[in-house]
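*Asks:* Need the 3D shape of this:
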Amino acid sequence: MSTVKPADAIAAFDSASSMLSATARGLRDEPFDRLGRGRLFAATLRVANLLPRPVRQRLYAVAGGAEGVPPGQLGSVDLEAVAGWVTDHYPRNQYPAVLLGSSNGAAVHLATALGAPWLPQTLLVPVRWSGNDPDRPDRALEFGADVAPDFLRRNPDIVLHHMHDANQDWLMIRQMAYFRVKRRRLGAAYERFLRECLAPNAPIIVLADSSTWPVTTVGDRHVFQIGAQGGIRPQDYDRRGIEPDADAPEAEWGFDADLLDDVQRFAAATGHPVHVVRYPDTHALSAPVADIYREWLGGTADQLLVESFLLIDPTRTRQAGLVPLWTMFSVESAVDVTENYLRSRSFRAVHIGLFPHGVRSRGIAEPDRWRERLSGVDTDFVGVDTRRFPADFAALVRYGSALRAMPRLSAPAPGTLAIDKAMGLLTSALS
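*Replies:* So this is what the prediction gives:
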């Protein structure tokens, strides 16, 4: 059986792959329009957005499911080849640093400002399964236990976190199973990239998100996670009798510390310093990076851009002189982060992006909720049709158009933020 091509094995419509592409484009001073997709993708979304809501939702789910790897081909997915595909996003230059570890939208902006690539620990392998019932996690666990063994044997350096979120991912998981994989070792491709592309004495900056979630052990290097960070708590999910037996790094955002041990081994052998940026939850990096950008951009930075999940464009954000405050999803905790940030900082305007995940999930913060919580602040929604949210899928392309229409200001170039200064500010903010 032939090996599944790396680009076909990894979900394109996901946090890690999208943030990888956004970082690579940011380093090249290129925009991240249309989530990195072509004009046909944009045209299709705009036309589909005119259809009735149930039809839009169905098309969204089917399009996502089409990315899935057939279960019988999981043993042909080579995650070392995938690691090579990750590093191929970046030119073979000499970089002043590298970021490595947890996915985080704020880190996309940090990496761009530092001129440093980001190498993800976690990636999503979507597994095609049109029979997945969001309300039956027990069946999902059985499915994963049945199809995962060949995949795990082929890839000994990863831990599989099978994630089943019937709240925010209700549409997508009707078509697929979410196999999130976390690297425990750098592996040959990451090591080769670091040896060839890190400048002498350049630091390895490890992003270590301490988020955890209760899981059920399925087997060696295989856990099952019901729910995910976002709108509701772990105990609010219907577990169908599946009892958790451990806490593990949260499937999408959490950091597996085994990788840090391997990074330190590599660093000791090559002379590169290691800076570990530990933060207690996924949103905890957002305000410190926003403050770093506010200082880096200078006196013109008087507008805040509240980002949402994949709605990130480090190039156009920087060119418009916007201070980026990244949030995971449009949920209550995202409004909390924004409201707390604005308590002690003033901006001339606040622009808000809302990622459209398609359903009115529990814990969602709809546009009226944002207006209510941020009353008294001059706010507007970036590329969002508030009447169609959260099934306003054309917002994925309108977001870039809205940023493109904003006036360009004089802004520093990628790679001009001093590493020592950034690390000092982060350490102070997170201590």
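*Asks:* C-alpha only now, for contacts and for neighbours.
*Replies:* Will do.
*Asks:* Return the distance of the helix of greatest length in the chain from the chain's centre.
*Replies:* Assignment by DSSP state H gives helix 137-154 as the longest helix of the chain. Between the centre of helix 137-154 and the centre of its chain there are 24 Å (C-alpha atoms, centre = their mean, to the nearest Å).
*Asks:* Stretch 257-268 too?
*Replies:* 23 Å.
*Asks:* who's in contact with that stretch?
*Replies:* Residues from elsewhere that reach stretch 257-268, judged by C-alpha atoms under 8 Å, 6 or more residues apart in numbering: Arg183, Arg184, Arg185, Leu186, Glu191, Val206, Ala208, Pro273, Val274.
*Asks:* any idea which of those residues is closest to His89?
*Replies:* Nearest to His89 out of the contacts of stretch 257-268 is Glu191 (C-alpha to C-alpha; 15.3 Å).
*Asks:* Report whether that closest one is found in a helix, as I expect.
*Replies:* Yes - remark: Glu191 belongs to a helix, assigned using DSSP: H, G, I helix; E, B strand; the rest coil.
*Asks:* Also this sequence, please, to line up against the first:
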Amino acid sequence: MVSERVRRGPAGDAGLPGARVVAAASAARTLVAATARALRGDDCGDLGHPGPLARLTGTPEPVRRAAASRAAGRAALTAAQVARVDAERVAGWFVDQYPERRWPGAVLGSPHGSAAHLAVALGVPWLPAGFELSAQWGRGAVDRPDAALDHGAALAARLLAGNPRVHVRQVHCPASRGVPAGATVTLTVRWQTLPGAYASFLADRLEPAAPVLLLHDARTWPLRDTGDGHSFQAGCPGSGLDPVDFHPDARTLRHVLRAAGGDETRWRAPEVTVSAAFAENGVESGFEHGAREWGDRHGHPLHRVVVPQPDALSAATADLYRRWLRRAGKTGDRLVVECGRLLDPGQVLRAGLVPYWCENATRRRVEGAEWWLAGSEPFSSVDVLPEPPGLRSPALAGLPQWLAVAGFGRRRRALDRGAARGYPVTSVPTRRATEVLRNQPCDLPAPPPLAMAEALAALRDAGAHQGLLVC
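*Replies:* From the prediction side, this is the model:
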């Protein structure tokens, strides 16, 4: 296996297993697992367990905050473990999740639920251009981004010492992470070259001349970058807020910090050195260059899709699925609106559903689904799976807004009660989506896999007016 060839860490010691390194709730981990299962003909019924907050619905906020902080710290890596991270071994762990067979292509790049659905429609694997890890911050504070930078820089230096071909982006965002942002630091490790494990996987497993599709999240965010391989951003696009909302005088920041047990008067964000750089889910230019160079050498064309906002790819992929299903003689009239980790490409395929993926439960992402539905041919049924984020934020959509999304269904309008119970402060596992979708009627056989040329044409046609760039 590829991962066995890169098992040893840079210092000669065995690196940590990928399953221990990659954050359990991170998008890349969930999407690789979901895509691999769908390509094996399985669903996500074994993915995820209820978080510690699932048992604390209705308890006082201080109790919930303390429990969230303890749980985050226990799951995070220690400083010594961060030093043992081997990014090549992580890449090997990702590729080893896919069945050993020849593939007609591959999808690489930024994490996005619709990328998983697109890969499954193409019958190809999806691989991320980076991964997220969480590290312990024993004396942390959710309202001290300056202290988070100091602690994270020291951790990043230890990681970079053994992994010189990555960039480490630190994100301190109490609006999207809540209380855990004061107990841990979040580091997104992005490959600056095509990992050796990926190159070996593509060379060994792709069919001759099979195309590769690279998805790039083009959202930007102000950050501090001193050129040492580690950069820092306070806040993130996934929070549903704007950079100005993380200013110490912003009313929104006050609400966010108080919900997480912090004090806005202590907030001191590090000086910004780059006013608009690609945010944490962007793709390093060296990774793209490495993938293109590899493709040129081995006869595999590389295509690129630049995504200005998550909604653009979600809408274009949903339109693609509807067209694909109808061409196979199916209705394409049943929609499932997924959210965050609540997705299951295998069950979507089995039931012949059209998938629309919301990155998270923020108002912006839910409004994106509403706008797309308002401009689409009506669906006979709409099932909605809102993922509770486990925290409170002024940027979150309320249940009435989710119900409004379900209301677009002509005959069936369903909001999952299990996910809605305790929303937004509880948590539900990925397998909740599987449990719900298993109740959908079967619509097999699945359509024949899409060809890459067809998918690119459909994305170009459906996404042009939303700013999706396909080249």
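*Asks:* Could you tell me the TM-score of the two chains?
*Replies:* Once superposed, chain against chain, the TM-score is 0.92 (TM-score structural alignment, normalised by the length of the first structure); 424 aligned residues with a C-alpha RMSD of 2.2 Å.
*Asks:* related to what we said a few turns ago, what range does the longest helix of the first structure cover in the second structure?
*Replies:* On the second structure, the counterpart of helix 137-154 of the first structure by TM-score structural alignment is residues 145-162.
*Asks:* Leu160 of the second structure: how many residues sit nearby?
*Replies:* 22 (other C-alpha atoms under 10 Å).
*Asks:* Then the one 5 residues further on?
*Replies:* Summarising burial for Arg165 of the second structure: neighbours were counted as other C-alpha under 10 Å, giving 18.
*Asks:* Apart from its chain neighbours, what residue comes closest to it?
*Replies:* Gln192 (5.5 Å; C-alpha to C-alpha, 6 or more residues apart in numbering).
*Asks:* What distance do you get for the aligned residue in the first structure for Val90 of the second structure to Leu27 of the first structure?
*Replies:* Aligning on TM-score structural alignment places Val90 of the second structure opposite Val82 in the first structure. With distances taken as C-alpha to C-alpha, to the nearest Å, Val82 of the first structure is found 21 Å from Leu27 of the first structure.
*Asks:* okay, these two: which has more neighbours?
*Replies:* Remark: of Val82 of the first structure and Leu27, Leu27 carries more neighbours, 24 against 20, as counted by other C-alpha under 10 Å.
*Asks:* Would you map the helices across the stretch 151-300 of the first structure?
*Replies:* With DSSP state H, counting those that start in this stretch, the ranges of helices along the stretch 151-300 of the first structure come out as 187-197, 258-270, 286-297.
*Asks:* Can you tell me the number of residues neighbouring the counterpart of Val69 of the first structure in the second structure?
*Replies:* Aligned counterpart of Val69 of the first structure in the second structure: Leu77 (TM-score structural alignment). Number of residues near Leu77 of the second structure (other C-alpha under 10 Å) recorded here: 23.
*Asks:* In which helix or strand does the nearest residue to Leu77 of the second structure once chain neighbours are set aside reside?
*Replies:* With C-alpha to C-alpha, 6+ apart as the criterion, Leu77 of the second structure has its nearest non-adjacent residue at 4.5 Å, and that residue is Ala135. Element membership for Ala135 of the second structure (DSSP states H and E) is strand 130-136.
*Asks:* Could you do Gly424 of the first structure as well?
*Replies:* Assigning secondary structure by DSSP H and E places Gly424 of the first structure in helix 419-430.
*Asks:* quick one on the thing from earlier: and for the strand holding Ala135 of the second structure, what span of the first structure is it aligned with?
*Replies:* So strand 130-136 of the second structure sits over residues 122-128 in the first structure, by TM-score structural alignment.
*Asks:* That stretch vs the second structure, mean deviation?
*Replies:* For stretch 122-128 of the first structure, the mean distance to aligned residues of the second structure following superposition is 1.0 Å (mean C-alpha distance after the TM-score superposition for the first structure).
*Asks:* Touching the match of helix 137-154 of the first structure from outside, list them.
*Replies:* Contacts for stretch 145-162 of the second structure (C-alpha under 8 Å, 6+ apart): 9-11, 79, 82-86, 137, 140-141, 166-168, 170, 172, 185, 187, 229-230, 232, 234, 267-270.
*Asks:* what do you get if the cut-off is 6 Å, keeping everything else the same?
*Replies:* Pro10, Val82, Ala83, Arg268, Ala269, Pro270 (C-alpha atoms under 6 Å, 6 or more residues apart in numbering).
*Asks:* And for the second one, the neighbour number?
*Replies:* The one in question is Val82 of the second structure. 24.
*Asks:* cool, Val63 of the second structure as well?
*Replies:* What Val63 of the second structure shows, counting by other C-alpha under 10 Å, is a neighbour count of 12.
*Asks:* What's the first helix or strand after the helix or strand harbouring it?
*Replies:* Per DSSP H and E: Val63 of the second structure is located in helix 61-75. Heading C-terminal from helix 61-75 of the second structure, the first helix or strand you meet, by DSSP H and E, is helix 79-83.
*Asks:* That next one vs the first structure, mean deviation?
*Replies:* Mean deviation for helix 79-83 of the second structure: 2.0 Å (mean C-alpha distance after the TM-score superposition for the first structure).
*Asks:* Now do whichever helix or strand comes after that helix: which elements does it pack against?
*Replies:* The helix or strand immediately downstream of helix 79-83 of the second structure is helix 87-95, counting by DSSP H and E. For helix 87-95 of the second structure, the elements it packs on are helix 2-5, judged by 3 or more C-alpha pairs under 6 Å, 6 or more residues apart in numbering; DSSP states H and E.
*Asks:* ok, residues contacting the helix it packs on?
*Replies:* Here helix 2-5 of the second structure has contacts from Arg89, Gly92, Trp93, Ala197, using C-alpha under 6 Å, 6+ apart.
*Asks:* can you do 8 Å?
*Replies:* By C-alpha under 8 Å, 6+ apart, helix 2-5 of the second structure touches Glu88, Arg89, Val90, Ala91, Gly92, Trp93, Val95, Asp96, Ala197, Ser200, Phe201.
*Asks:* my guess is the residue nearest to Leu77 of the second structure contacts Thr188, does it?
*Replies:* No - using C-alpha atoms under 8 Å, Ala135 of the second structure is not in contact with Thr188; the gap is 11.0 Å.
*Asks:* Looking at these two, which one has more neighbours?
*Replies:* Ala135 (26 against 23).
*Asks:* Report the aligned residue range of the first structure for stretch 349-368 of the second structure.
*Replies:* Residue span in the first structure matched to stretch 349-368 of the second structure, by TM-score structural alignment: 318-337.
*Asks:* Oops, could you answer that again for stretch 19-34 of the second structure instead?
*Replies:* With TM-score structural alignment as the criterion, stretch 19-34 of the second structure aligns to 7-22.
*Asks:* What's the end-to-end length of that stretch?
*Replies:* Terminal-residue distance, stretch 7-22 of the first structure (C-alpha to C-alpha): 16 Å.
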